[in-house]
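S.K.: the sequence and its predicted three-dimensional model are supplied below.
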Amino acid sequence: MGMLALYIKSFSYKQGYPLDSSMHGGGYVFDCRSLPNPGRDPAFRSLTGLDSEVIQYLSKDPLVEEFLSRSIALVEQHVRVFLDRNFDYVSVAFGCTGGQHRSVFCAESLCASVRENFDIQVSVEHIQLKAMGFL
């Protein structure tokens, strides 16, 4: 087997769950809809989870901090086990209502943490941002 690869996706629940192209199933799907929604504030509506204003808004919320702490810890535990077992693939998806703010921010936060803590291949795909023309 090759090096472990982590595939992270953000998506909109309105558009449905993302497909898992690995054909093995598994992985994690985290529901970000319980987090504060920047999209309800007109100042953030046209922005995304990649924009500094949205990042600052979400980063300062204790609920977001706890959600990310727990989800990142769970995924990183999974990565350690998969590395020990010589697996080559793990998938993680973050969903929110529109796939524009919360799920994007969370996907990017996981990506940054894993890249800091592990020497593995990590890719991020923002499905709804791509569909909306932001990327």
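M.R.: Arrived safely, thanks for sending.

S.K.: rest of the way, CA atoms for contacts and neighbours
M.R.: Fine.

S.K.: quick one: the longest helix seen in the chain to chain centroid distance?
M.R.: Of all segments of type helix in the chain, defined using DSSP state H, the longest is helix 62-84. Relative to the centre of its chain, helix 62-84 is centred 11 Å away, using C-alpha atoms, centre = their mean, to the nearest Å.

S.K.: try this one next to it:
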Amino acid sequence: MSLTIDIHSFSYKKGGIPKDETGNGGGFAFDCRGILNPGRIEEYKAQTGCDVGVQEFLETKTEMPKFLSLVKEIVSINIDNYLGRNFEHLQINFGCTGGQHRSVYCAEKTAAFIREKYPQATVTIHHDEQPQLNNK
């Protein structure tokens, strides 16, 4: 039995916090709207959190590195616990205004962190507002 971790990026304006379809009815929901929005800057409007320019902006011009560091600490507590207790599912959600920049970035970076630290877990990403980024 292994732990499956579903990570969602979403929009608070469009759909709200994704429902946990496993029946566990829980998980984390992190609000990224406290981080400066690159979507308000013309050159980044059409981009997503997967684009290098947006990533560099978030990493150098905002509090995103500190925010993500804390997120990683918090989710690691649960992942360690869940693995030790043979839990099967954890959902982690990142929301921002449009579900395009900050939440996508956080979902991608958190997934990479978990895959590296916990290779025994299965990680899936769902970009609810940016379906073209799914399965990349």
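M.R.: Received the coordinates, thanks. In this text, all values refer to a predicted model and were calculated from it rather than measured experimentally.

S.K.: which strands or helices does whichever helix or strand comes after the longest helix of the first structure pack on?
M.R.: The C-terminal neighbour of helix 62-84 of the first structure among helices and strands, as given by DSSP states H and E, is strand 89-96. Strand 89-96 of the first structure sits against strand 5-12, strand 28-31, helix 102-117, with contacts defined as 3 or more C-alpha pairs under 8 Å, 6 or more residues apart in numbering; DSSP states H and E.

S.K.: quick one: closest of those to Lys130 of the first structure.
M.R.: Closest of these to Lys130 of the first structure is strand 5-12, at 10.0 Å (criterion: C-alpha to C-alpha).

S.K.: what angle do that closest one and helix 62-84 make?
M.R.: Counting by axes from the mean of the first three to the mean of the last three C-alpha atoms, to 10 degrees, strand 5-12 of the first structure lies at 150 degrees to helix 62-84.

S.K.: counterpart of Lys9 of the first structure in the second structure?
M.R.: Alignment note: Lys9 of the first structure maps to His8 in the second structure; criterion TM-score structural alignment.

S.K.: do Val114 of the first structure as well
M.R.: Under TM-score structural alignment, Val114 of the first structure pairs with Ile114 in the second structure.

S.K.: check contacts around that match.
M.R.: Contacts for Ile114 of the second structure were tallied using C-alpha atoms under 8 Å, 6 or more residues apart in numbering; they are 121, 123.

S.K.: coming back round to it: quick check: which of the helices and strands packed on strand 89-96 of the first structure is buried the most?
M.R.: Comparing those by mean neighbour count (mean count of other C-alpha atoms under 10 Å), strand 5-12 ranks first with a mean of 24.

S.K.: how much does that strand stray from the second structure?
M.R.: Strand 5-12 of the first structure, aligned to the second structure and superposed, deviates on average by 0.3 Å (mean C-alpha distance after the TM-score superposition for the first structure).

S.K.: just checking, what packs against that strand?
M.R.: Strand 5-12 of the first structure packs on strand 89-96, helix 102-117, strand 121-126, helix 127-131, going by 3+ C-alpha pairs under 8 Å, 6+ apart.

S.K.: distance from that strand to the middle of the chain?
M.R.: Distance of strand 5-12 of the first structure from the chain centroid (C-alpha atoms, centre = their mean) equals 6 Å.

S.K.: okay, the angle between it and strand 89-96?
M.R.: 20 degrees.

S.K.: how close does the spatially most central residue of the second structure get to Lys117 of the second structure?
M.R.: Central residue check for the second structure by C-alpha atoms, centre = their mean: the C-alpha nearest the mean position is that of Ala107, 2.2 Å away. Look at Ala107 of the second structure and Lys117 of the second structure: by C-alpha to C-alpha, to the nearest Å, they are 15 Å apart.

S.K.: same check on Ile77 of the second structure?
M.R.: Distance of Ile77 of the second structure to Lys117 of the second structure, given as C-alpha to C-alpha: 12 Å.

S.K.: thinking again about what came up before, list the buried residues of the longest helix of the first structure.
M.R.: The neighbour-count check on helix 62-84 of the first structure (16 or more other C-alpha atoms under 10 Å) flags 64, 67-68, 71-72, 75-76, 79, 82-83 as buried.
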